[in-house]
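Participant: Give me the fold of what follows.
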Amino acid sequence: MGTTDDTLSSGSFNLILHAARQRGADSLVLCKTVGVDPAVLQNPDARVPIRLVQALWHEAIRVTGEPDLPLQLGELINPLSLGVLAYVMMHCPTLGQAIEKLCHYQDIACEGVQTVGQLAGQRFSILLKLTSNAIVYPEYTLSSEFSVYQSAFRALTGRMVAAEEIRFGFPEPENRSAYERVFGPAKLVFGADETRLILDAVWLETPILNANPGLFPLFEQHAEELLQKLRQPDLSFRVKQEIVALMNGEEPTLGLVADRLAMGVRTLQLHLKETGVTYQQLLDDVRRNLAIQHLREPNFSTTDIAYLLGFSEPSVFYRTFKKWTGSTPGAYRQQTVSSRLA
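Facilitator: Next comes the predicted model:
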């Protein structure tokens, strides 16, 4: 299955499919090849693991024979069709405020890339930081992000917004001329310490065309709800629910639980850490409670319970249960029966 990490919105995944289709690829075949159910992509709030998005980039470029496809993304799709994040940006009064919302709600579109805005004098930078270890083709991710951002800024303002300089945190590619075509007249620097797009700060004051202040709160509320779903405060409870649902004779892995929560592994670990628990602690809590529940019933042998709870061997269950309670499963069951008879 590869590394399970952060996720991308189904809308963003669909944009890549749309671009590949315009270059002759069959989107259904691409989905089948990378292991994504097309039905999932019909839900605008669904999430796709970034490892599958990376596989999609690789396969789409192979099938189309277009190594520049990530660079072309902003030209081949409607950059304002990115779902609720685009709607929030469309109804901000200025480009600067739209970029501020882009940075705040970035995780809705893609958890694996952090977007940070920085103002220094008369220059404004948009810094991209890769946060997912599932991103194995950083040049595809970073170049497509800036391609879409540039197109979105132009569509939002009706102006030819252009960077003064763009620094890429990967080596100079063979297709440098394609970068010059897409991002010209910006100065391009490859092999930089970080990936950064630098604008004249004057652009931040550019009004957004057709912004409707009355619609802004509606879309921002939806965006905030989606963001909170990714950072659910009662996450421990939801994780335990998923562990119980998956407890069918095999130990539920962190990756599988993260997938069911539409969340990346590292994101889930981070949010659990913020609440003061680890996945292993939650798994142990669920197993202990289920073990005690099953031992109070006469229908399951201790061997049956061990396998039901996903332990590889009954002996491992016996040792673990004694560590939890101070008693072996058999002794605990006998104590329970004795207390009932008394």
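Participant: can we go C-alpha only for contacts and neighbour counts from here?
Facilitator: Will do.
Participant: Flag every buried residue along stretch 157-176.
Facilitator: Under the neighbour-count criterion of 16 or more other CA atoms under 10 Å, stretch 157-176 has 157, 161-170 buried.
Participant: Give me the subset of those that lies in strands.
Facilitator: 165-168 (DSSP state E).
Participant: Can you tell me which of these is closest to D107?
Facilitator: The nearest member of those to D107, counting by CA to CA, is F168 at 21.1 Å.
Participant: show me what contacts the residue lying closest to L69 once chain neighbours are set aside?
Facilitator: What sits nearest to L69 in space, not counting adjacent residues and going by CA to CA, 6 or more residues apart in numbering, is I61, at 6.6 Å. Contacts of I61 were listed using CA atoms under 8 Å, 6 or more residues apart in numbering, and they are 20, 67-69.
Participant: can I get those in a markdown table with neighbour count?
Facilitator: Formatted as a markdown table, the contacts of I61 follow (neighbours: other CA atoms under 10 Å):
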| residue | neighbour count |
| --- | --- |
| A20 | 27 |
| P67 | 17 |
| D68 | 16 |
| L69 | 22 |
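Participant: Out of the residues you listed, which is nearest to E194?
Facilitator: For the contacts of I61, the closest approach to E194 (CA to CA) belongs to D68, at 21.2 Å.
Participant: Would you confirm that that closest one contacts E180?
Facilitator: No: using CA atoms under 8 Å, D68 makes no contact with E180, being 11.7 Å away.
Participant: circling back: tell me which of the contacts of I61 is nearest to L283?
Facilitator: Using CA to CA, A20 comes nearest to L283 of the contacts of I61, at 41.3 Å.
Participant: wait, doesn't the closest one sit right on T64?
Facilitator: Yes: contact criterion CA under 8 Å: A20 and T64 qualify, at 7.0 Å.
Participant: So what touches the lengthiest helix in the chain?
Facilitator: Ranked by residue count under DSSP state H, the longest helix found in the chain is helix 138-157. Here helix 138-157 makes contact (CA under 8 Å, 6+ apart) with 57, 70-75, 79-80, 90, 95, 128, 130, 135, 160-162, 168, 170, 182-183, 195, 197, 206-209.
Participant: Now N14: which helix or strand?
Facilitator: Using DSSP states H and E, N14 sits in helix 10-22.
Participant: M89 reaches H104, doesn't it?
Facilitator: No: assessed by CA under 8 Å, M89 is found out of contact with H104, at 11.1 Å.
Participant: higher neighbour count, those two?
Facilitator: Between M89 and H104, M89 has the larger neighbour count (other CA atoms under 10 Å), namely 27 against 18.
Participant: one more to put side by side:
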Amino acid sequence: MPPSPPRATVSTAIAGRVISYAASRGLPRGDLLALAGMSAGSMADMDGRIAVTSLDAVWAHVVRALDDPGAPIHFAAQTRLEDMHVAGFVVMTCTSAREALDRVDRYMVLLTDTPRWELDETTDRGAPFVALHRWPRFTLGARIATECHLAVHLRCFRQCAGVEFSPLRVTFRHAAPRDLAAHRDFFRCPLEFEAPRDGFAFPASLLEIVPRDANPALSEFFFRHAEDLRRRRAAEPSRTSDQAREVVARLLASGEPSASVVARRLGTSERSLRRHLEEEGTTLRQIVGEVRHQTAEELLREGDASLTEIAFLLGFSDVATFARAFKRWSGRTPGRFREEARGGRAPPAASGANRGASDG
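Facilitator: Okay, the predicted model is just below:
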């Protein structure tokens, strides 16, 4: 049976730190909370979760409002392992940097479901390479989040090692932002954009370094605690509709996925898929419409893709079909929606009827 796709969520405590950072730079906290779908009281809740796409939208808003492509790098420079609660302490008390990197991958799920980290010691010109695996998305917010993930990982690696080392290189799959001053100052190494993968290479000697906060007794304590939290997280029920949304989002560029394809990706039968979706009050057709609608708004609001490119990414046969579907969802043409979003007037959220609209 193939593995289920990830539930794309992030801890509200992590989102709260991003919001606090943006507020410290003058952006209205209330607007940021509303964009994330959070309350002020949830900002420190490690157990609370919001959609990753909501935090991506916050990041896109922050960078646009501040007119600062370096915002995610400045945020990362202020981050410490202690800010990550148990996930941070189980890493910082390790007895070697190699063990710390392994634990980052194992316990990142306590903070967010989507990124996975892999230590590759075989393919990057003889140097160890920390690779970030994140489901590909095409929005400004997703690109900013990738830069933030890599910078935070490096910041914490430096803290753990007790050495302000420079990577050998840092690579990104997306195109370079217009201003790289903050990136160059923080990473202090060659930066490669539009590369095959996201990550950074570093000197092999760092793998065996003993972290400055190494403590075998505390490490064992936090390891047991983190394992318990990880098991609880894994035991939480995963809604079939959430899993189906992730599958649909990854397959749309190849056209609208059929029930048989989605069921096969989830390791179930079409009949079981339909039954579970019906029990959760939805259908695959509704899910396809919801994913297309949400992704279209993200791309129109945050990205520079043309309408033709967006139609292709969403699996429509042509721009006209996409435009008709989008007008049914939002009451606007795609061009009008983009114009309003770029003009600083946030379009109202879709009504309950529109959220369930299909595109057929």
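Participant: Got a TM-score for the two of them?
Facilitator: The TM-score (TM-score structural alignment, normalised by the length of the first structure) is 0.66; 261 aligned residues with a CA RMSD of 3.3 Å.
Participant: ranges for the helices of the stretch 1-150 of the first structure?
Facilitator: With DSSP state H, counting those that start in this stretch as the criterion, the stretch 1-150 of the first structure has helices at 10-22, 27-34, 50-64, 69-76, 84-90, 95-104, 106-109, 138-157.
Participant: Out of the ones you listed, which gets nearest to G264 of the first structure?
Facilitator: helix 50-64 (8.3 Å).
Participant: what's the mean gap between the closest one and the aligned bit of the second structure?
Facilitator: Superposed on the second structure, helix 50-64 of the first structure shows a mean distance to its aligned partners of 1.6 Å (mean CA distance after the TM-score superposition for the first structure).
Participant: Tell me which of the helices of the stretch 1-150 of the first structure approaches G276 of the first structure most closely.
Facilitator: When these are compared by CA to CA, helix 106-109 sits nearest G276 of the first structure, at 22.4 Å.
Participant: Quick one: average offset of the closest one versus the second structure, please.
Facilitator: Mean deviation for helix 106-109 of the first structure: 2.2 Å (mean CA distance after the TM-score superposition for the first structure).
Participant: So which bits of stretch 13-26 of the second structure are buried?
Facilitator: Going by neighbour count (16+ other CA under 10 Å), the buried part of stretch 13-26 of the second structure is 13-23.
Participant: wait, which of those residues is closest to V288 of the second structure?
Facilitator: Closest to V288 of the second structure, out of all of the buried residues of stretch 13-26 of the second structure and judged by CA to CA, is A15, at 27.1 Å.
Participant: I'd guessed the closest one sits against D45; true?
Facilitator: No: with contact defined as CA under 8 Å, A15 of the second structure does not count as touching D45 (9.9 Å).
Participant: so how far is E290 of the second structure from K327 of the second structure?
Facilitator: Using CA to CA, to the nearest Å, we find K327 of the second structure at a distance of 14 Å from E290 of the second structure.
Participant: One more: W135 of the second structure?
Facilitator: 18 Å.
Participant: the more surrounded of those two?
Facilitator: A side-by-side neighbour count of W135 of the second structure and E290, using other CA under 10 Å, places E290 first with 20 against 15.
Participant: what about the more buried one, distance to R355 of the second structure?
Facilitator: 6 Å.
Participant: contacts for stretch 203-218 of the first structure?
Facilitator: Stretch 203-218 of the first structure has contacts (CA under 8 Å, 6+ apart) with 87-88, 90-97, 156-158, 161.
Participant: which part of the second structure lines up with the helix holding N14 of the first structure?
Facilitator: Counting by TM-score structural alignment, helix 10-22 of the first structure falls onto residues 12-24 of the second structure.
Participant: Residues contacting that stretch, please?
Facilitator: Here stretch 12-24 of the second structure makes contact (CA under 8 Å, 6+ apart) with 29, 32-33, 36, 38, 42-50, 55, 58-59, 62, 75, 84, 111.
Participant: Now do the contacts for S238 of the second structure.
Facilitator: Counted by CA under 8 Å, 6+ apart, S238 of the second structure has contacts R7.
Participant: So it belongs to a helix, correct?
Facilitator: No: per DSSP: H, G, I helix; E, B strand; the rest coil, S238 of the second structure lies outside any helix segment and is coil.
Participant: and P196 of the second structure, how many neighbours does it have?
Facilitator: 11.
Participant: what does S96 of the second structure give?
Facilitator: 20.
Participant: What's it aligned with over in the first structure?
Facilitator: For S96 of the second structure, the aligned position in the first structure is occupied by T94, per TM-score structural alignment.
Participant: Grab the nearest non-local neighbour of its match.
Facilitator: That would be P207: by CA to CA, 6+ apart, it lies 4.3 Å from T94 of the first structure.
Participant: mind checking what that neighbour lines up with in the second structure?
Facilitator: The alignment partner of P207 of the first structure in the second structure, by TM-score structural alignment, is V210.
Participant: Are we agreed that its match is in a helix?
Facilitator: No: counting by three-state DSSP, V210 of the second structure is located in no helix; its state is coil.
Participant: That one and G16 of the second structure, how far apart?
Facilitator: Applying CA to CA to V210 of the second structure and G16 of the second structure gives a distance of 32 Å.
Participant: again with R98 of the second structure
Facilitator: On the measure of CA to CA, R98 of the second structure and G16 of the second structure end up 30 Å apart.
Participant: out of everything not next to it in sequence, what's closest to R167 of the first structure?
Facilitator: Nearest to R167 of the first structure is V189, by CA to CA, 6+ apart, at 4.6 Å.
Participant: residues near the counterpart of the one you found in the second structure, how many?
Facilitator: Taking TM-score structural alignment, V189 of the first structure has E192 as its aligned residue in the second structure. For E192 of the second structure, the number of neighbouring residues by other CA under 10 Å comes to 18.
Participant: Please apply the same query to A245 of the first structure.
Facilitator: For A245 of the first structure, using other CA under 10 Å, the count is 11.
Participant: Could you list every helix and strand in contact with the helix or strand hosting the residue nearest to R167 of the first structure?
Facilitator: Element membership of V189 of the first structure [criterion: DSSP H and E] is strand 187-190. With contacts defined as 3 or more CA pairs under 8 Å, 6 or more residues apart in numbering; DSSP states H and E, strand 187-190 of the first structure has these neighbours: strand 165-168.
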